[in-house]
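[1] how does the following fold in three dimensions:
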Amino acid sequence: MTVTEPSRTAAPLPPLAARAAAVGGSPVRDILAVTARPEVINFAGGLPAPGLFDGEGIAAAFRAVLEETPERALQYATTEGEPALRTAIAARTTVRGLPTGADDVLVTTGSQQALSLLATALVEPGDTVLVENPCYLAALQAFAFAGARVVPVPCDEAGIDPAALEDLVALHRPKLLYTVPTFQNPTGRTLPADRRAAIARVAERLGLWIVEDDPYGELRFEGERVPWIATYPGAGDRTVLLSSFSKVMAPGLRLGWLRAPAGLLRACAVAKQAADLHTPTVNQLAAARYLADRDLDAHVAHVAGVYRERRDAMLAGLADALPEGSSWIRPEGGMFVWAKLPDGYDTTELLRTVITHDVAYVPGAPFFAGEPDRSTLRMCFVTQSPDEIAEGLRRLGAALRGGLRGARAS
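    Okay, the predicted model is just below:
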């Protein structure tokens, strides 16, 4: 007698959360995957130059903490961060014009985590968040994942228009404004002091959190440093300052921090407990040891000097590489040049042709929260030598001359 098993029908799994299904991946990461071939001169990345890392100094710091205090370096730590590192961060912040104590600082696993923690602590689904236009792409992702309604603030080559900001705050009553005011990603522009003061006044008068992200501010090549928005009257009790060691020490350490008023900092610490408990202890102690034993400012000055040469090489070649009528922003520091081709060109479509010439950039469209300007593009100048940049721009010019006619936007 043969026994037949009844047919089995598996019930479908519950769906992903709506926010997970709605938020896509990073177009920049997708482009980097396509352009990973070694022959490609890749202006698409946003990575610091690996050849300029102080590998010996960082290795010495790790050796010291692992040899002298292994039981501490390899153990769990407090969520807020190692006291030695928080103290060092507070001291560096104070020296730069914003009085800060260790208790004002929360160490995060990269400043990207700080954005995620702030979105968790501040944003309810449906809340409005204001951002620069265009905006750092990963910030758009973080706020979208939190369910925010993201509204772009009109900007020009100097950054946010304070009058337009005031109108939008009055209209939408947003939770926060997110800004990268110094050497912005993707545009490289820097917000002038008078506009920073005006933004502080708007936030104080109308009730608004300011999230001031400053990952690039130490990489200045020319001009005078502009004080953080957090230092202006009215902004102190409503500004969260984010920064990171990723661009000045090493991104692989994944060390960032946020400075915030006490109540918000506590809320972010609770959110971090739920996310990862704490940032790796050994990395924190090694960074603190590096800051104690080495001159990070001297290292950053050296890196900025090299980056300036590379920026100058890119600026020198843009006129020949880009079509007539193009424009670009001259950054005073940072890592990026932002360019705009004449109206009617679509840099996303053009990239198909450009990549076949073994060179790459990032199309500007993904950086816009609202209607994108498809004629824009971002190029990172820090990871190639001046000669490589010149060759990359030569390839780019040849690719654009060959592909422009077929890539006109409809």
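
[2] all contacts plus neighbour counts: C-alpha atoms, from now on.
    OK.

[3] helix, strand, or coil at the closest residue to residue 117 other than its chain neighbours?
    Closest residue in space to residue 117, ignoring its immediate chain neighbours: residue 268 at 5.5 Å, by CA to CA, 6 or more residues apart in numbering. Each residue gets one of three states, and residue 268 gets helix by DSSP: H, G, I helix; E, B strand; the rest coil.

[4] residue 268 contacts residue 121, doesn't it?
    Yes - between residue 268 and residue 121 a contact is recorded at 5.9 Å, counting by CA atoms under 8 Å.

[5] neighbour count winner among those two?
    Per other CA atoms under 10 Å, whichever of residue 268 and residue 121 has more neighbours is residue 268, with 27 against 19.

[6] for stretch 22-29, buried residues please.
    Neighbour-count burial for stretch 22-29, counted by 16 or more other CA atoms under 10 Å, picks out 23, 28.

[7] likewise stretch 302-310?
    Neighbour count says stretch 302-310 has 303-310 buried, by 16+ other CA under 10 Å.

[8] list the contacts of the residue nearest to residue 117.
    117-118, 120-121 (CA atoms under 8 Å, 6 or more residues apart in numbering).

[9] then residue 318?
    Here residue 318 is in contact with residue 393 (CA under 8 Å, 6+ apart).

[10] one more time with 10 Å, if that's ok
    Contact partners of residue 318, counting by CA atoms under 10 Å, 6 or more residues apart in numbering, are 326-328, 337, 339, 390, 393-394, 396-397.

[11] could you dump those to a markdown table with distance to residue 367 and secondary structure?
    Below are those laid out as a markdown table (distance: CA to CA, whole Å; DSSP: H, G, I helix; E, B strand; the rest coil):
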| residue | distance to residue 367 | secondary structure |
| --- | --- | --- |
| 326 | 19 | coil |
| 327 | 18 | strand |
| 328 | 16 | strand |
| 337 | 14 | strand |
| 339 | 13 | strand |
| 390 | 26 | helix |
| 393 | 23 | helix |
| 394 | 26 | helix |
| 396 | 21 | helix |
| 397 | 23 | helix |
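
[12] and the residues you listed, which is closest to residue 32?
    Minimum distance to residue 32 across the contacts of residue 318 is 16.7 Å, recorded for residue 396 (CA to CA).

[13] alongside the first, I'd like the structure of this one:
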Amino acid sequence: MNNTHLAKSVDALKPSAIRELLKHSKMPGVISLGGGIPSPELFDKAGLEIATRNMMENQFLDAFQYGLSEGYPPLREAIGALCRGRGIEATPEGILITNGSQQSLDILVRTLINPGDKVVVERPTYLAALQVLQLSQANILSVGTDKDGMIVDELEALLQQHSLKAVYIVPTFGNPGGVVLSDARRRKLVQLAKQYSFVIIEDDPYGEINFTDQTYKTLFQHAQESGSEGHVIYTSTFSKILAPGLRVGWVVLPEWVRQKATIVKQATDLHTSAHSQAMAASYLALGRLTDQIQIIRQAYREKGYFLADMMRSELGDHISFHMPQGGMFLWATFRYDFDTTAWLSRTLEEKVVYVPGEFFFSDHPDKRTLRLSFATPTMNELEEAVRRLKKALP
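    Model prediction:
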């Protein structure tokens, strides 16, 4: 047997650069600024222990029995309330529970995209989204970003030449760029979706990790308010605000796609772990999540601003970056011609890793870029990591 027996879509699939870099991050003495891994110090251990006891006492059969493909009803109710707090009107019937945002995206792409369908992403965009779209054999197009997020005028120009099936976007503190799509661009993007009849897949893992008092309407809310319901599908997760090991996310589905997406979910895994769903529902019932999110915001705010200060102080002559206002990442660009993928071999010698930026581009990669995650390292580790990066400069 050889590669000729593989599906063409799988044969062409490349491994995640981030998952590969995790191997290096496990080496002794290495400081990783690579993976977007939540700090384990911010897991609500006490709350999760209480939720576990409550689940075992009150939801034992639900937690260890087969469940509905759509998801555990008490959890869907709780997520509906959570969504309303984000300005999204979502009934439990419109919520599909998934194994995190990654499966949400996989299910949506399986449900919506045919081989050759044109899908637009940001440049740069979430690496794992590119993997899913490549596996579906979508025709991936891209538009640029700036400090105000996706350049929607570029998308509008693209629409003059191409018929699009979907736009995938992380509009709030996106991965990897960390930028926020401006309110004016949000309104225009939703308007274009209605005008040109394409679907927006709004991925929102980081929206709650906001370092400022400014709030942002989701694209889903804009669509509801402007009579464009059905053109935006919203997905989010508990991975960044509760615990990634639970593998619990969700999709808010317009009525026209609910049944088919649920059938795709059935064919994929029958249902998300009943144990994880019951655990999440039990935790949400405690009412601790709001305070926990505030703790996470404060911790990541301090780390993000500290890393930015260190970068300016030690590497400001070499690297520019957008100041993070939320999320888990700092996206940086060398001020001169530079290959950050090649540089990684030198930084590994200094025992510090990051993710080279070129992997986040579907086309026209900018080799001068890199993504730094400040979520997991301590303040001392962040300081030392920047010094090691400076030492590794040629």
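
[14] any idea what the TM-score is?
    The TM-score (TM-score structural alignment, normalised by the length of the second structure) is 0.96; 391 aligned residues with a CA RMSD of 1.4 Å.

[15] quick revisit: shared neighbours of residue 268 and residue 121 of the first structure, anything?
    With CA under 10 Å, 6+ apart, residue 268 of the first structure and residue 121 have common neighbours residue 115.

[16] and the helices in the stretch 151-300 of the second structure?
    152-159, 183-196, 219-225, 255-269, 274-285, 289-315 (DSSP state H, counting those that start in this stretch).

[17] redo the contacts of residue 318 of the first structure as a markdown table? Include distance to residue 249 of the first structure.
    A markdown table is the format used below for the contacts of residue 318 of the first structure (distance: CA to CA, whole Å):
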| residue | distance to residue 249 of the first structure |
| --- | --- |
| 326 | 35 |
| 327 | 32 |
| 328 | 29 |
| 337 | 22 |
| 339 | 28 |
| 390 | 27 |
| 393 | 29 |
| 394 | 32 |
| 396 | 31 |
| 397 | 34 |
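
[18] among the residues you listed, which one lies nearest to residue 141 of the first structure?
    For those, the nearest to residue 141 of the first structure is residue 337 (22.1 Å; CA to CA).

[19] what's the burial count for the equivalent of the closest one over in the second structure?
    By TM-score structural alignment, residue 337 of the first structure lines up with residue 330 in the second structure. When neighbours are counted by other CA under 10 Å, residue 330 of the second structure registers 27.

[20] quick one, what contacts the closest residue to residue 330 of the second structure other than its chain neighbours?
    Nearest in space to residue 330 of the second structure, with sequence neighbours left out and distances taken as CA to CA, 6+ apart, is residue 372 at 5.1 Å. Residues near residue 372 of the second structure by CA under 10 Å, 6+ apart: 32-36, 176-177, 304, 307, 328-332, 353-357.

[21] residue 385 of the first structure too?
    By CA under 10 Å, 6+ apart, the neighbours of residue 385 of the first structure are 49, 306-307, 309-311, 313, 391.

[22] rerun that using 8 Å as the cut-off
    So residue 385 of the first structure contacts residue 310 (CA under 8 Å, 6+ apart).

[23] so what corresponds to it in the second structure?
    With TM-score structural alignment as the criterion, residue 385 of the first structure matches residue 378.

[24] residue 55 of the first structure now?
    Under TM-score structural alignment, residue 55 of the first structure pairs with residue 45 in the second structure.

[25] from residue 305 of the second structure, how far out is its match?
    Distance of residue 45 of the second structure to residue 305 of the second structure, computed by CA to CA, to the nearest Å: 26 Å.

[26] compare neighbour counts for the two and give me the winner.
    More neighbours surround residue 305 than the other of residue 45 of the second structure and residue 305, with 17 against 12 (other CA under 10 Å).

[27] looking at it, the more buried one is touching residue 322, isn't it?
    No - checked against CA under 8 Å, the pair residue 305 of the second structure and residue 322 is beyond contact range at 11.3 Å.

[28] residue in the second structure matching residue 84 of the first structure?
    In the second structure, residue 84 of the first structure lands on residue 74 (TM-score structural alignment).

[29] swap in residue 151 of the first structure?
    Under TM-score structural alignment, residue 151 of the first structure pairs with residue 141 in the second structure.

[30] next one: residue 289 of the first structure
    So residue 289 of the first structure corresponds to residue 282, using TM-score structural alignment.

[31] ok, residue 67 of the first structure to residue 359 of the first structure distance?
    45 Å.

[32] also residue 263 of the first structure?
    Taken as CA to CA, the span from residue 263 of the first structure to residue 359 of the first structure is 48 Å.

[33] out of these two, which sits in the more crowded spot?
    Counted by other CA under 10 Å, residue 263 of the first structure and residue 359 do not tie: residue 359 has more neighbours, with 23 against 8.

[34] roughly how far apart are that one and residue 400 of the first structure?
    For residue 359 of the first structure, the distance to residue 400 of the first structure - CA to CA - is 11 Å.

[35] look at the counterpart of residue 370 of the first structure in the second structure and say how many residues are nearby.
    Mapped onto the second structure by TM-score structural alignment, residue 370 of the first structure lines up with residue 363. Residue 363 of the second structure: 14 surrounding residues under other CA under 10 Å.

[36] now do the SS call for residue 363 of the second structure.
    coil.

[37] so how far is residue 117 of the second structure from the closest residue to it other than its chain neighbours?
    The shortest distance from residue 363 of the second structure to any non-neighbouring residue, by CA to CA, 6+ apart, is to residue 142 (7.3 Å). Residue 142 of the second structure sits 14 Å away from residue 117 of the second structure, going by CA to CA.

[38] same thing with residue 322 of the second structure?
    33 Å.

[39] for residue 344 of the second structure, same thing?
    35 Å.

[40] ok, now residue 385 of the second structure?
    42 Å.

[41] between these two, which is the more surrounded one?
    Legend: neighbour count by other CA under 10 Å for residue 385 of the second structure and residue 117, higher for residue 385 (25 against 17).

[42] so the more buried one, which state does it fall into?
    Of the three states, residue 385 of the second structure takes helix according to three-state DSSP.

[43] contacts only, for it.
    With CA under 8 Å, 6+ apart, residue 385 of the second structure has these contacts: 31, 33, 352.

[44] can you list those in TSV and add distance to residue 20 of the second structure?
    Output for those, formatted as TSV (distance: CA to CA, whole Å):
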residue	distance to residue 20 of the second structure
31	15
33	13
352	14
